[in-house]
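Colleague: Whatever this is, show me its structure:
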Amino acid sequence: MSFIIKTESEIKKMRKSGKLTAEVLEMIEKYLQPNISTEEINQICHDYIVYEKKAISACLGYHGFPKSICISINDVVCHGIPNKGQMLKEGDIVNIDVSIIKNNYHGDASKMFCIGKTSILSKRLCAVAQESLYRSLKLIKPGIKLYKIGEIIQNYVEGNNFSVVKEYCGHGIGRNFHEEPHVLHYKNKENNIILKKGMIFTVEPMINAGNAQVRCMKDGWTIKTKDRSLSAQYEHTILVTEYGCDILTWQKNETISEKLINNN
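Modeller: All right, here's what the predicted structure looks like:
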C-alpha cells in the first residue's frame, strides 16, 4: 500500500472540492424535516451540486449506484439509496453522505442530522461518533503511524459501550474517489504506513449502538446493523500538513478548528 503525495496545485483543487462538499451539507440542513422524502432530499442536493456549484456527484453511477447522495436512516449504517416512498420521521437520525468532483478532484464528507426530538440514546450515539472522529483528527501529523487513527477511535467508542463497524473504512482520495490506503477505524498494527505532509484521505467511523455486525440488503448497497440497533457516522476529508492536518470538508457549525495543530 502506498499513499499518493499531492502536489501544491492538486492540494489547491482538493481544497475547492472539499469546500463544495461541505457547502452541500450546510445547504441541506434546513430541508431536513419530518415528511420530506429521501428522493426529494437527493434531488435538492443533486441540483445544488450540478447547477449551483457546477460540479459532479461522485456517487451517481459509481459502480452502478443510482442516486447522487447516500441517505442512511436509523439502523442503516451506510449506502442508503434515496427513494420516493421513504419519508423522514420525527425522532429519526439520518446520515447524509456527499461526494463531489470538481475540476477532476474529489471531496467526500458525511454527517448526522437529528429529525425533530430524538432519543437520549440517538443523541449520545451521534455525539460519540463525532467525537471519535474529532479525537482521531487531533492526532494526525507527519510521522505518526496510520493505525493510531483507528486505535484512538476504537478505544473511545468501546469506552462508551458502542461498537465500531470493521467492514468499511476511510480511504485515500484525489483524482480517484478511492485511493490507497485503507484507513481503518480500529487498531490494526499492520496498518503501519507513516503519515507524510501532502497526504489526503478520509476518516469516517461508523458506530453502532449494539454490536458491530452488519448485513447487506437485497439492493446490493444498503448496509444495516445485524441486530437492528442504531448506527451513526461522521466523515471528513483531511490533508496532512507540516503542523498537523487541515479539515478540507470543514463546516461552519463544527466544534473543531479547520486547521489542527498537533504539538504532541
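Colleague: For the rest of this, base every contact and every neighbour count on C-alpha atoms.
Modeller: Noted.
Colleague: distance of the residue nearest the centre of the chain from Gln251?
Modeller: Residue closest to the average C-alpha location in the chain (CA atoms, centre = their mean): Glu235, at 2.3 Å. Glu235 sits 11 Å away from Gln251, taking CA to CA, to the nearest Å as the criterion.
Colleague: swap in Tyr62?
Modeller: 25 Å.
Colleague: neighbour-wise, which of these two wins?
Modeller: Ranked by neighbour count (other CA atoms under 10 Å), Tyr62 and Gln251 place Gln251 first, with 20 against 12.
Colleague: what's the closest non-adjacent residue to the more buried one?
Modeller: Computed as CA to CA, 6 or more residues apart in numbering, the closest residue to Gln251 that is not its neighbour in sequence is Ala22, at 5.5 Å.
Colleague: Now for that neighbour: which residues touch it?
Modeller: Counting by CA atoms under 8 Å, 6 or more residues apart in numbering, Ala22 touches Ala109, Thr249, Trp250, Gln251.
Colleague: is it true that it lies in a helix?
Modeller: Yes. Judged by DSSP: H, G, I helix; E, B strand; the rest coil, Ala22 forms part of a helix.
Colleague: roughly how far apart are it and Thr249?
Modeller: Per CA to CA, Ala22 is found 5 Å from Thr249.
Colleague: same thing with Asn103?
Modeller: Counting by CA to CA - Asn103 and Thr249 are separated by 16 Å.
Colleague: Same drill for the two, tell me which one is more crowded.
Modeller: The residue with more neighbours, out of Asn103 and Thr249, is Thr249; 26 against 14, by other CA under 10 Å.
Colleague: Now name the helix or strand holding the more buried one.
Modeller: Assigned by DSSP states H and E, Thr249 falls within no helix or strand.
Colleague: wouldn't it be in contact with Gly18 here?
Modeller: Yes. Thr249 lies in contact with Gly18 (CA atoms under 8 Å); the separation is 4.5 Å.
Colleague: so how many other residues sit close to Met1?
Modeller: Neighbours around Met1, by other CA under 10 Å: 8.
Colleague: Tell me how far it lies from Lys166.
Modeller: For Met1, the distance to Lys166 equals 19 Å [CA to CA].
Colleague: Let's see this one next, to set against the first:
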Amino acid sequence: MKIFLKTEDEIELMRQANQLVGKTLGELAKHIKPGVTTLQLDRVADEFIRDHGAIPTFKGFPNPYGGPFPASICTSVNEVVVHGVPDEETVLKDGDIISIDCGTLLNGFNGDSCYTFCVGEVSDEVKKLLRVTKESLYKGIENAVAGKHIGDIGSAVQDYCEAEGYGVVRELTGHGIGREMHEDPQVPNYGRRGNGVMLKANMCIAIEPMITMGKRDIYLKPDRWSICTRDGKPAAHFEHTICVRKGKAEILSSFEEVESLEGIIY
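Modeller: Model prediction:
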C-alpha cells in the first residue's frame, strides 16, 4: 500500500480541481428537471469542465469487466447506486432521484465529488434517504482527523445509516486521491472504530456513503458499469474529497453551488 501525503502546494491544486467539480455540479443542477435525458446532462458537464481548462477524468476510465467508461459523469437514477452510464433513453421524470458523480483533472491533480438530486416533487420517504445519507457523509468527515483510523470513518457512516434502517453498500468504497483518481487507502462506509490504516495529516481521501433504502445487496447490469440495488429500491450517494488535518478535516470539494440553487438542505 502506497499512501502519498500531500504538500500544501499540492493540496491547493487539489482544492482547485475539487472546486471545479462543485461548480460543475452547480451548473448541472440548473438542468435537472423532468424531460431531460442523462446524455444531455453529460454534454453539459463535458463542455463546462473543458471550458474551465480541465479534463473529465471519468471519460475513458478503464473497466475490469469491459470497455472504458464512455461519458464524463456518472448518472445514477433511482435504484442505480453508482456508475450509471448517460444515454438518450434515460429521461428524467417527476419523482426521480439522480446521483451525479463527477471527476476533473486540473493542473495534474484530481477532483471527485457526488451529489444526489431530486427531480421535481420527490416523496418524503426518499427525501429522508437523501438527508440521512448526506448527514452520514459529514459524520464520516468528522472522524477524518489525524490520529484516528479508517475504521472510525466507516463506523460513523454505518452506525448512523443503519440506525435509520438503511442498507450500507459493502462492495464499493471511498478512496485516496491525488495525482491519480484512485489511490490508497480504500475508505469503506462500514467498519470498527480503531481499526484500519491510521490517518495522518495531509492525507487526501474521498469519502462517499452509498446507502440503500432497502437491503444492501447489489448487482451489475448488462452494460457492465451500472450497479443497482437487488430489491429495486432507491439508493443515494454523496461524496466529498477531504484533506486529513489535526483536529478537523478540510473539505476540498463543495456543495455550496448546488445548495444555493436548491434553496434548501434536505
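Colleague: Superposing both, give me the TM-score.
Modeller: Superposed pair, TM-score by TM-score structural alignment, normalised by the length of the first structure: 0.93. Supporting alignment: 254 aligned residues with a CA RMSD of 1.4 Å.
Colleague: Just give me which of the contacts of Ala22 of the first structure are shared by the second structure.
Modeller: On the basis of both residues aligned by TM-score structural alignment, their matches' CA atoms under 8 Å, what survives of those in the second structure is Ala109, Thr249, Trp250, Gln251.
Colleague: Give the aligned equivalent of the last one in the second structure.
Modeller: When the second structure is aligned by TM-score structural alignment, Gln251 of the first structure is paired with Phe255.
Colleague: ok, its match - contacts?
Modeller: Applying CA under 8 Å, 6+ apart to Phe255 of the second structure gives the contacts Gly22, Leu25, Gly26, Tyr115.
Colleague: Looking for the alignment partner of the last one in the first structure.
Modeller: What that stands for is Tyr115 of the second structure. With TM-score structural alignment as the criterion, the equivalent of Tyr115 of the second structure in the first structure is Lys111.
Colleague: so stretch 164-177 of the second structure corresponds to what in the first structure?
Modeller: Using TM-score structural alignment, stretch 164-177 of the second structure corresponds to residues 160-173 of the first structure.
Colleague: What separation is there between the residue nearest to the centre of the first structure and Lys226 of the first structure?
Modeller: 22 Å.
Colleague: cool, and Met27 of the first structure?
Modeller: Counting by CA to CA, the gap from Met27 of the first structure to Lys226 of the first structure is 32 Å.
Colleague: So for those two, which sits in the more crowded spot?
Modeller: When Met27 of the first structure and Lys226 are compared for neighbours, Lys226 comes out ahead with 16 against 12, by other CA under 10 Å.
Colleague: ok, which stretches of the stretch 101-250 of the second structure are helices?
Modeller: For the stretch 101-250 of the second structure, the helices defined by DSSP state H, counting those that start in this stretch occupy 124-142, 150-162.
Colleague: Make JSON lines from the ones you listed and add mean neighbour count to it.
Modeller: Output for those, formatted as JSON lines (neighbours: other CA atoms under 10 Å):
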{"stretch": "helix 124-142", "mean neighbour count": "20"}
{"stretch": "helix 150-162", "mean neighbour count": "24"}
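Colleague: which ones are touching Ala17 of the second structure?
Modeller: Applying CA under 8 Å, 6+ apart to Ala17 of the second structure gives the contacts Thr104, Leu105, Leu106, Asn107, Phe109, Asn110, Gly111.
Colleague: Let me fix that, I meant to ask about Ile98 of the second structure.
Modeller: By CA under 8 Å, 6+ apart, Ile98 of the second structure lies in contact with Thr75, Ser76, Val77, Asn78, Thr116, Phe117, Cys118, Val119.
Colleague: Might you report the residue contacts of the second one?
Modeller: Applying CA under 8 Å, 6+ apart, one finds that Ser76 of the second structure lies in contact with Val82, His83, Gly84, Val85, Ile98, Ser99, Ile100, Ser226.
Colleague: any idea how far Lys123 of the first structure is from Lys111 of the first structure?
Modeller: Counting by CA to CA, the gap from Lys111 of the first structure to Lys123 of the first structure is 13 Å.
Colleague: And for Phe162 of the first structure?
Modeller: When Phe162 of the first structure is compared with Lys123 of the first structure (using CA to CA), they lie 13 Å apart.
Colleague: can you check His79 of the first structure too?
Modeller: 21 Å.
Colleague: now do Met206 of the first structure
Modeller: With CA to CA as the criterion, Met206 of the first structure and Lys123 of the first structure are 15 Å apart.
Colleague: Could you work out the end-to-end span of stretch 235-246 of the second structure for me?
Modeller: Here the two ends of stretch 235-246 of the second structure are set 33 Å apart, with distance taken as CA to CA.
Colleague: Where in the first structure does it fall?
Modeller: Mapped onto the first structure with TM-score structural alignment as the criterion, stretch 235-246 of the second structure occupies residues 231-242.
Colleague: so how far is that stretch from its chain's centroid?
Modeller: Here the centre of stretch 231-242 of the first structure is set off from its chain's centre by 7 Å, with CA atoms, centre = their mean, to the nearest Å.
Colleague: Check stretch 188-195 of the second structure too.
Modeller: Distance of stretch 188-195 of the second structure from its chain centroid, counting by CA atoms, centre = their mean, is 19 Å.
Colleague: Identify each buried residue in it, please.
Modeller: Pro188, Asn189, Tyr190, Gly191, Arg192, Arg193 (16 or more other CA atoms under 10 Å).
Colleague: Common neighbours of Ala22 and Thr249 of the first structure, please.
Modeller: Contacts common to Ala22 of the first structure and Thr249, judged by CA under 8 Å, 6+ apart, are Ala109.
Colleague: Spatially nearest residue to Ala236 of the second structure (excluding sequence neighbours)?
Modeller: Spatially, and ignoring its direct neighbours in sequence, Ala236 of the second structure is nearest to Ile211 (5.4 Å; CA to CA, 6+ apart).
Colleague: count of neighbours near the equivalent of that neighbour over in the first structure?
Modeller: The alignment partner of Ile211 of the second structure in the first structure, by TM-score structural alignment, is Ile207. Neighbourhood size, Ile207 of the first structure [other CA under 10 Å]: 31.
Colleague: Dump the contacts of Ser76 of the second structure to TSV, plus distance to Asp217 of the second structure and secondary structure.
Modeller: Below are the contacts of Ser76 of the second structure laid out as TSV (distance: CA to CA, whole Å; DSSP: H, G, I helix; E, B strand; the rest coil):
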residue	distance to Asp217 of the second structure	secondary structure
Val82	13	strand
His83	16	coil
Gly84	17	coil
Val85	20	coil
Ile98	19	strand
Ser99	18	strand
Ile100	21	strand
Ser226	14	coil
